[in-house]
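A.B. asks: can't give you the sequence, but here's the structure:
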């Protein structure tokens, strides 16, 4: 059957016009005339049979149907662009995998280990984009995701299967200047200092204090940061004490930029998983999964809260 698809030129003009809410600015971006953009959008409206824009006193705006279609078109154009760039970069010589990852885990744990993957599988190329929350694989175009979450969150992520990589132990850390004579603080004393919060885990400090049997009225107070990397930077700068996964602050603990504020690590409710869409898998994804499992297994050796490097870290630094 013949596909009823609009031209990529019409879609590109519509996406740019929707993003700018202006045919004029869309034409400038695409190096076309305003009339050409207008004709492409008109042809698209004729094909779909639905008005995508409406005139207003101040110019033009998307209709509700146009706004919904613009989101879909933008995602598909991004995926098509990524696929084209991937094919051009590989030139038929490499196999590639596109993965989503929680940002700090990617920068602190995954990327430093990628040289080892390159030595083991020189034809495998890994592309990484940041994602902090579940998404639809069918729309996002990822082959897999590295996700930090709870078993319940994994069960609710429809159409996926997952592999547990690393349990998450969290520990309070701070600038060494916070510690009198270099001695860790007691949980009771810790409840009285500024606590740095992670916005995606608002109950983290309360859970830690509950585990210590300490009533902390300010457990939810303190500046909030979206990413662990921001929270770590704030702790290094002396803004307060951060409660972070031990595997994400090994460099700062080893260098002395951070110190353990209270040597009471807690097994977190979350863990790090490799998540994949259900169905057929590519051999490249299977190779990546096995490598991740091997690296995670090697990383289980250090004692909780220890600043000693893991076996996997030693290998990646050699």
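C.D. replies: Thanks, I have the structure now. A quick note: this is a predicted structure, and the numbers were derived from the prediction, not measured. Numbering: from 1, shown residues only.

A.B. asks: make it CA atoms for all contacts and neighbour counts henceforth
C.D. replies: OK.

A.B. asks: so what's the residue count around residue 33?
C.D. replies: Around residue 33 there are 14 other residues, counting by other CA atoms under 10 Å.

A.B. asks: do residue 189 as well
C.D. replies: A count of neighbours around residue 189, defined by other CA under 10 Å, yields 12.

A.B. asks: which other residues reach the longest strand seen in the chain?
C.D. replies: Longest strand in the chain by number of residues, with DSSP state E as the criterion: strand 160-174. Applying CA atoms under 8 Å, 6 or more residues apart in numbering, the contact partners of strand 160-174 are 154, 235-236, 238, 240-247, 258-278, 292-293, 296-297, 300, 304-305.

A.B. asks: of those, keep whichever come out buried.
C.D. replies: The neighbour-count test (16 or more other CA atoms under 10 Å) applied to those identifies 154, 235-236, 238, 240-247, 258-266, 268, 270-277, 292-293, 296, 300, 304-305 as buried.

A.B. asks: show me where the protein has its helices.
C.D. replies: 8-20, 23-30, 34-48, 64-90, 103-105, 114-120, 137-140, 151-156, 187-190, 204-212, 228-236, 250-255, 283-298, 311-317 (DSSP state H).

A.B. asks: alright, now check it against this:
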């Protein structure tokens, strides 16, 4: 069955005209005559049987339907352009589209990724931030690294590592004290992470404490946001040390109390079952699980030293 899609040239003319709200500026941008742009818009409106612009003596204005359609068309054309540039720029190579939690990607994966690229020069790896699960069928992602329980329908999950968060704060908040007692921390503003809403409750519970306001406090989505808020003295944050190594070494953040707990969730590499046989994904899977295993062993070895 033939698709109900307008001609591409008409969509391009419409997107430019909508962005400028001017047929004249669209014509200049597209190196067309104004009359040619007007014809394309008129043909598109006839095709849709919808008025997209209101014509006035002062020019043109998008109708409500035109505003809605322009946003959708612009996003689709942007996607087509990205895909086109990707194909043009990756001839003879493989591309891995990876969705991942951003702070983990920046602080742990990116410093190691050069090793994978050096060993697999034919593979290009692209990162996109995603903090929560999604439907792979609705995206172009080949795999995802996320923090959860590993239960993601229609996928195979490969364990990478657990989190062991500790309370951190600015040096000014710590003052002259070597560390803060849990009771002291309970009386300070608790910075919350929206993707780990019960982290503070778990931390206090691991010390057999019950704090009534452990779910209260400024709520932020990313560890990088929590770290920034803590550095600004807004409160105490629970963050795994490996995600803030630079901040700790520079003493922009300090560990307020060394006690930690093992989260019941973990970082996983998640691959949709329909792509599990991909040689590129298998190579990436083997590499990152080996890297994660090496990292876990190094952390455990350091913890066992006196």
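C.D. replies: All right, it came through fine. The structure displayed is predicted, hence computed values, not measured ones.

A.B. asks: what TM-score do we get after superposing?
C.D. replies: Put the two chains on top of each other and the TM-score (TM-score structural alignment, normalised by the length of structure 2) is 0.80; 298 aligned residues with a CA RMSD of 3.5 Å.

A.B. asks: mean deviation, the longest strand of structure 1 versus structure 2?
C.D. replies: Once the two are superposed, strand 160-174 of structure 1 sits an average of 2.1 Å from its aligned residues in structure 2 (mean CA distance after the TM-score superposition for structure 1).

A.B. asks: quick check: the gap between residue 179 of structure 1 and residue 260 of structure 1.
C.D. replies: With distances taken as CA to CA, to the nearest Å, residue 179 of structure 1 is found 9 Å from residue 260 of structure 1.

A.B. asks: kindly apply the preceding question to residue 184 of structure 1 instead.
C.D. replies: When residue 184 of structure 1 is compared with residue 260 of structure 1 (using CA to CA), they lie 7 Å apart.

A.B. asks: show me the contacts for residue 148 of structure 2.
C.D. replies: With contacts defined as CA under 8 Å, 6+ apart, the neighbours of residue 148 of structure 2 are 265, 266, 267, 268.

A.B. asks: what sits against the closest residue to residue 96 of structure 1 other than its chain neighbours?
C.D. replies: Leaving aside its sequence neighbours, residue 96 of structure 1 sits nearest to residue 125 (CA to CA, 6 or more residues apart in numbering; 4.4 Å). Remark: with contacts taken as CA under 8 Å, 6+ apart, residue 125 of structure 1 is in contact with 94, 95, 96, 97, 118.

A.B. asks: what's the most distant pair in the residues you listed?
C.D. replies: Taking CA to CA, the two most distant members of those are 97 and 118; they sit 12.9 Å apart.

A.B. asks: who's more crowded, these two?
C.D. replies: The neighbour comparison of residue 97 of structure 1 against residue 118 (other CA under 10 Å) goes to residue 97, with 17 against 13.

A.B. asks: wait, that one touches residue 127, no?
C.D. replies: Yes. The criterion here is CA atoms under 8 Å, and residue 97 of structure 1 meets it with residue 127 at 6.1 Å.

A.B. asks: rewinding a little: reformat the contacts of residue 125 of structure 1 as CSV; add distance to residue 69 of structure 1.
C.D. replies: Putting those into CSV (distance: CA to CA, whole Å) gives the following:
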residue, distance to residue 69 of structure 1
94, 34
95, 32
96, 30
97, 28
118, 40
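
A.B. asks: so what corresponds to residue 170 of structure 2 in structure 1?
C.D. replies: Using TM-score structural alignment, the equivalent of residue 170 of structure 2 in structure 1 is residue 175.

A.B. asks: that match against residue 237, yeah?
C.D. replies: Yes. Between residue 175 of structure 1 and residue 237 there is a contact under CA under 8 Å: 7.0 Å.

A.B. asks: who has more neighbours out of those two?
C.D. replies: Neighbours were tallied for residue 175 of structure 1 and for residue 237 using other CA under 10 Å; the higher tally belongs to residue 175 (25 against 13).

A.B. asks: separation between that one and residue 40 of structure 1?
C.D. replies: Plainly put, residue 175 of structure 1 is 58 Å away from residue 40 of structure 1 if you go by CA to CA.

A.B. asks: next: residue 289 of structure 1.
C.D. replies: Per CA to CA, residue 289 of structure 1 is found 44 Å from residue 40 of structure 1.

A.B. asks: again with residue 121 of structure 1
C.D. replies: Per CA to CA, residue 121 of structure 1 is found 45 Å from residue 40 of structure 1.

A.B. asks: the more surrounded of these two?
C.D. replies: Comparing residue 121 of structure 1 with residue 40 by neighbour count (other CA under 10 Å), the higher total belongs to residue 40, at 19 against 15.

A.B. asks: all set now, cheers.
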